[in-house]
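Chemist: take a look and give me a structure for this.
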Amino acid sequence: MKMKKIILSALTLLMGASAFNGCTSWIEEDPDSFITPDMVGDSEDAASQWVTGVYSKWVNDMFRWGYFPRVLEQDADYISGPDWLFGSFGAGNFQGTDDALALQDALWNGCYNLIGRANLAERHIRAMNNITDAVKNNAIGEVKFHKAFAYFLLVRAYGPVPVQPEVDTSDKNQPRQSVDSVYTYIINNLQDAAYMMYKNTDQAYQAGHVNAGSAAGLLAKVYATMAAAAMPAGTQITVRTGGAYDGDGDDKAYAPLRSMTFSKRAVSGYENMDSHELYTLAAQWAHDVITGEYGDYELLPYNQLWLKSSCTASEFMFSVASADGNDTYSTQVHTQYAGYLMAPGSDFIASGGWTGCTRHWYDLFEHDDYRITQGVRHRWRVNGHQDGNLGFFYPLTEEYSIMATGTNLAGERVGEPSGIYADGVSYYYNMTSECLAFTTKYSDVTNAATENADANWPFLRYADVKLIYAEAENELGHPEEAIIHLNDVRRRSNAAEASLTGNGALDTQEKMRSAIIEERAKEFACEADRRWDLIRWGIYLDAMNAIGTNEDSNGNKTRTERNLLFPIPNSEFNTNHAITENNPGWA
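Modeler: Predicted coordinates for the structure are as follows:
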């Protein structure tokens, strides 16, 4: 994992890490510009170069080829897509297919490449003498944050993993460390980062970078992840789920949501952790972020939240962006979720728009919740619709069927298309992966007609910190505090406020717990969060198998014990002889 060289262009050196994590500057990589550690120097610019080299790994190694965020996203209950995309990894086949192997390689190797560069950067920044302590500390803090986040991705996905030595070594034979040891390393790095980095209110802070609040917020999430996983087996959680359809053929119809109560299974590696102590720490860190100890943060108004102009707003505590149309520093997030247009301003999607949410996810929401009224695409047209003047509409409900077609669900004419559908286009719906609850989160980009658009990927938002705080306070026996922060998130999206009394009251710890977990499913849909919530709460197998093969796009959600962890790639066994066994169920 030792990094011999970092590739940085002259433009990269000037702009620093914000070019990779912000959205107001762009990178052009010069493949002939090789800058070795000896050439970087000892200055504030040099420290910035090292930090930039760490940020760049998120895009160039992990997101660039389109495997991220798929490896984090597809294996979840409310996510769906076409069989050619979901038929391997999305169906639980984490090993043995080219697609699954590529996805695994992106996560394992991508994270360790980032960690290797972070260790190298930290060593060189620490050795600098010609920079102020504040600049040095902030640069080291940023590097530590990214290293910690990479290990957080790894330990959730693989369980015990190697912790690479921070010292310069060529020894690739590093054994797996226990889950609690990895978390100790993550926590130590994040605690250091929280105290070393600038706050977002400091004059020296650069918008788009991670900051002290980013580290504190991630610490709250790390502690909550450990705490939930350590909760006793048998803890009750209710999930609204079930098979997608009733009937078959001409009688096929969407099945209603069913409330199913699952009993938590023990989560391997977390058995000896103290959930109460961990939730206490999660609450403390989240509280300190919320009360401003680490900077100023706010929930953006929903109509501003997913605008490209908002991507460095304080709600986005850690996000990864890319350069528009750039072959090296580009992602396919926009293509995967929204699809790219045939030409700028075109009405037709040329390709993409493959990953969406299921009808059961859509039905979790109240009628006027902005996360479906504004956050879901309700009409769109693809390349094949040009000749027939056609288009898709969503969802298949009485209301939308009448607005889009003038007919009710029984096929009876009750009027003419109205509202946005009264444009002369013949809209229709089908029960395939062509018609899913497609998010609009990644639609606002500089050029919607390019495959490599500059969509912003949100790894950590302030809304997450609010819901983590609500979760922790509920588990600590403080529902009055929990519901305040749950309702802050709901109110932003025009959802009715939850209550501790009256009809539908969240008047037990289990009801509040289930409501918060469901709120997370709604708020962070298509943000690669759902699988990891199911895993940490020990309900992954039950939630997936409640759907089984009865899935919106005819995909397969059936899972077994081996799916709880990803298999370690064979490439690691070939180079790291300290690892001799794969995760259970994987060869």
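Chemist: could you use CA atoms for every contact and neighbour count after this?
Modeler: OK.
Chemist: surely Gln174 is in a strand?
Modeler: No - read with DSSP: H, G, I helix; E, B strand; the rest coil, Gln174 is coil and lies in no strand.
Chemist: how near is it to Glu581?
Modeler: Distance of Gln174 to Glu581, computed by C-alpha to C-alpha, to the nearest Å: 13 Å.
Chemist: more neighbours: those two, which one.
Modeler: Counting neighbours by other C-alpha atoms under 10 Å for Gln174 and for Glu581 shows that Gln174 has the greater number, 16 against 11.
Chemist: one more, please, to line up against the first structure:
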Amino acid sequence: MKRTIIYTLAAGFVILSASCSKFLDERSTTKLDESQVYSDVNLVETSLKGIYANWKSIRTDEQGLIMMMGTDEIQQGAFQMKSDPAKGGLDRYDGNLNSTLNHIANQWNIRWPVVNEAAKIVKGLGSGTVTPGSREAKLLGEASFVRGFLDFQLAMYWGEIPIRDLSRETELGFRRQPLKDVWTFIIADLQRAADNCPKTNDPGRATSGAAWAILGKAYMSAPVSTGLRDFSKAATCFEKMMGDYSLVPYKDLWDYSKINTPESILEFQFSPASPNNNKLQFQIGSRAVQAFFGDGCYYSGYDKIVPTHYAYSSVDSGGIWEAGDQRRQESIRYDFTYYGETPTLDPINWEDLGSDYDELLPHVKKYEDFRTDKHTDNKINNMWNSGKNIPVLRLADIKLCYAECLNELNRGGDAVNVVNEVRTRAWGGVLPDDKKWQGLSQDAFRTAIMDERMRELFAEDWRRIDLIRTGKFVEFVKARNKWTKQSGSIQDFNTVFPIPDTEMKLNGDIKPSDQNTGYN
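Modeler: Alright, predicted model coming up:
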């Protein structure tokens, strides 16, 4: 009997030991460390959905317009300039554009959490062997795409930035890194994305086509000083993906009933209902219209941004628009008549803007959403709920980029042909002979393509980057932005923004001495 008890106790100990061992091997369902989270594809998928949601929120409300301000395409409305002098520095390029400006700090701050979360996924999935075509590879590609895209923007806007490669965090810290290292990192991320993202994906998520497109833009935009600018490689990237997309009638791009068209490479998905609305119309519509007709008019708003004179005027009036170009009426609102009644400035004369009233001058039209109007059956009745999708990458943009590359590669004839494809669409499918580009020198093409990109991509958040990468930022903004021209303060160092003061206070690796030249 004693022997039986001993055997039983021994057996129980073995079972208990095995049970404890199994228990210790199991993952806690309430507390997971990062190595567990970012190597588990189901948890990564959840994280990635959050990344996309936070990324698209960058393009909503007023914060979605900040990087459009202060260009030769878009400037702040007159009342906004008067009522918020600090933010006015974004167009005046005066002393208000400094490291303490909250609007710039916010643009820095809203991007880095998304970059850091994507970096965790890249480290978690990339630390082992990833099978090409697997779910892990797809998720790795998407995380690399988001990090690469946002780093691309951050580097264009601020120059040297920290590199968030968590496998080298001890080495890199949170310091700003040399431009060559930053752009090498961006290109590597986007190449990984191109190699691993799926060819098709859910709307609003990255594909290999989107990755090749932004990789091509990176090769075009990398500062010459890095030695990484390469128009041949950029053209090759574009050639790998352009055939998978096709141009559609220009008006279809802004028709909320025709989302994610065959031209769309990537667009952020919105709808006219909170919390998935983008709120853009609330910011870009007319104060005069709002005062006259109320929030229920779908093109009411508060004039946070308006087109520059150059961006809304015809060629014979010193602007960009040629007779017959259908993009003009789709991009810019000129007529504010609403159901037979025309608003006046009378309700807002208290603003006392003198000759600067611009509430009934041309406005941005692309993001107007009639579904919010009081005359629809939706009963939304407030332009704050505007919810059109926002294009991030589309084929016409890439075709024009490709044409630039061909011109730089001394293939001017081919470059002109590609531009004429885009222009043919702009004239409804038949491009008049006098509107066809032909016989342009390389330098003449460089000048003309900048106007063409403004016509095609007005208010799509590419102008600042286009101006910076082509070296035309100060020249064009000073000549065409009303507020910049009046102040006369813009200087070469304004091509990039100041590092936020809060970042230098909270990040021990970035000191005041690391500030971009010209700022304090």
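Chemist: tell me where the longest helix sits in structure 1.
Modeler: Criterion DSSP state H: the longest helix present in structure 1 is helix 98-126.
Chemist: what is that one packed up against?
Modeler: Contacts defined by 3 or more C-alpha pairs under 8 Å, 6 or more residues apart in numbering; DSSP states H and E place helix 98-126 of structure 1 against helix 44-57, helix 70-73, helix 133-158.
Chemist: so after the last one, what's the next helix or strand?
Modeler: Following helix 133-158 of structure 1 in sequence order, the next helix or strand is strand 161-162 (DSSP states H and E).
Chemist: compared with structure 2, how much does that next one deviate?
Modeler: Taken over the aligned residues, the distance from strand 161-162 of structure 1 to structure 2 averages 1.0 Å (mean C-alpha distance after the TM-score superposition for structure 1).
Chemist: show me what that strand is packed against.
Modeler: strand 176-177.
Chemist: so which residues of the stretch 401-550 of structure 1 form helices?
Modeler: 462-475, 479-492, 509-523, 530-536, 540-545 (DSSP state H, counting those that start in this stretch).
Chemist: onto which residues of structure 2 does the second one map?
Modeler: Yep, that's helix 479-492 of structure 1 we're talking about. Under the alignment (TM-score structural alignment), helix 479-492 of structure 1 falls on residues 412-425 in structure 2.
Chemist: that stretch against structure 1, how far on average?
Modeler: Compared with structure 1 after fitting, stretch 412-425 of structure 2 has a mean deviation of 1.1 Å; criterion: mean C-alpha distance after the TM-score superposition for structure 1.
Chemist: cool, stretch 112-123 of structure 2 as well?
Modeler: Looks like 1.6 Å for stretch 112-123 of structure 2 (mean C-alpha distance after the TM-score superposition for structure 1).
Chemist: OK, contacts around Met260 of structure 1?
Modeler: 238-241 (C-alpha atoms under 8 Å, 6 or more residues apart in numbering).
Chemist: deepest-packed of the helices of the stretch 401-550 of structure 1, please.
Modeler: helix 462-475 (a mean of 26; mean count of other C-alpha atoms under 10 Å).
Chemist: which elements pack onto that helix?
Modeler: helix 212-230, helix 275-290, helix 479-492, helix 509-523.
Chemist: give me the angle between that helix and helix 212-230.
Modeler: Computed with axes from the mean of the first three to the mean of the last three C-alpha atoms, to 10 degrees, the direction of helix 462-475 of structure 1 lies at 40 degrees from that of helix 212-230.
Chemist: let me know the angle separating helix 462-475 of structure 1 from helix 509-523.
Modeler: Going by the same axes, to 10 degrees, helix 462-475 of structure 1 makes 170 degrees with helix 509-523.
Chemist: just give me the neighbour total for the closest residue in space to Lys120 of structure 2 that isn't next to it in sequence.
Modeler: For Lys120 of structure 2, ignoring the flanking residues on the chain, the nearest one in space by C-alpha to C-alpha, 6 or more residues apart in numbering is Tyr38 at 6.5 Å. Look at Tyr38 of structure 2: counted by other C-alpha under 10 Å, it has 24 neighbours.
Chemist: please apply the same query to Asn303 of structure 1.
Modeler: With other C-alpha under 10 Å as criterion, Asn303 of structure 1 counts 12.
Chemist: ok, now how distant is it from Val163 of structure 1?
Modeler: For Asn303 of structure 1 relative to Val163 of structure 1 (C-alpha to C-alpha), the value is 42 Å.
Chemist: that older thread, now render the helices and strands packed on helix 462-475 of structure 1 as CSV, adding distance to Lys557 of structure 1.
Modeler: Shown next, in CSV, are those (distance: least, C-alpha to C-alpha, whole Å):
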stretch, distance to Lys557 of structure 1
helix 212-230, 22
helix 275-290, 29
helix 479-492, 29
helix 509-523, 17
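Chemist: looking at those helices, which is nearest to Asn452 of structure 1?
Modeler: helix 509-523 (25.5 Å; C-alpha to C-alpha).
Chemist: quick check: that closest one aligns to which part of structure 2?
Modeler: The aligned range for helix 509-523 of structure 1 is 442-456, by TM-score structural alignment.
Chemist: re earlier: of the helices and strands packed on helix 462-475 of structure 1, which approaches Phe316 of structure 1 most closely?
Modeler: Closest to Phe316 of structure 1 of these is helix 212-230 (C-alpha to C-alpha; 8.9 Å).
Chemist: what's the angle from the closest one to helix 133-158?
Modeler: 30 degrees.
Chemist: just checking, what packs against helix 212-230 of structure 1?
Modeler: helix 179-196, helix 275-290, strand 316-320, strand 457-461, helix 462-475, helix 530-536.
Chemist: right, and the ones you listed - which one's nearest Val333 of structure 1?
Modeler: Of these, the one closest to Val333 of structure 1 (C-alpha to C-alpha) turns out to be strand 457-461, at 7.6 Å.
Chemist: what span of structure 2 is that closest one aligned with?
Modeler: Going by TM-score structural alignment: strand 457-461 of structure 1 matches residues 390-394.
Chemist: how big's the offset between the matching stretch and structure 1?
Modeler: So stretch 390-394 of structure 2 averages 2.0 Å relative to structure 1 (mean C-alpha distance after the TM-score superposition for structure 1).
Chemist: what does that stretch rub up against?
Modeler: 210, 213, 263-270, 460.
Chemist: most neighbours, which of those?
Modeler: For the contacts of stretch 390-394 of structure 2, neighbours tallied by other C-alpha under 10 Å; top is Ala213, 30 neighbours.
Chemist: quick check: the gap between the aligned residue in structure 1 for that one and Asn200 of structure 1.
Modeler: Aligned counterpart of Ala213 of structure 2 in structure 1: Gly217 (TM-score structural alignment). Going from Gly217 of structure 1 to Asn200 of structure 1 by C-alpha to C-alpha gives 13 Å.
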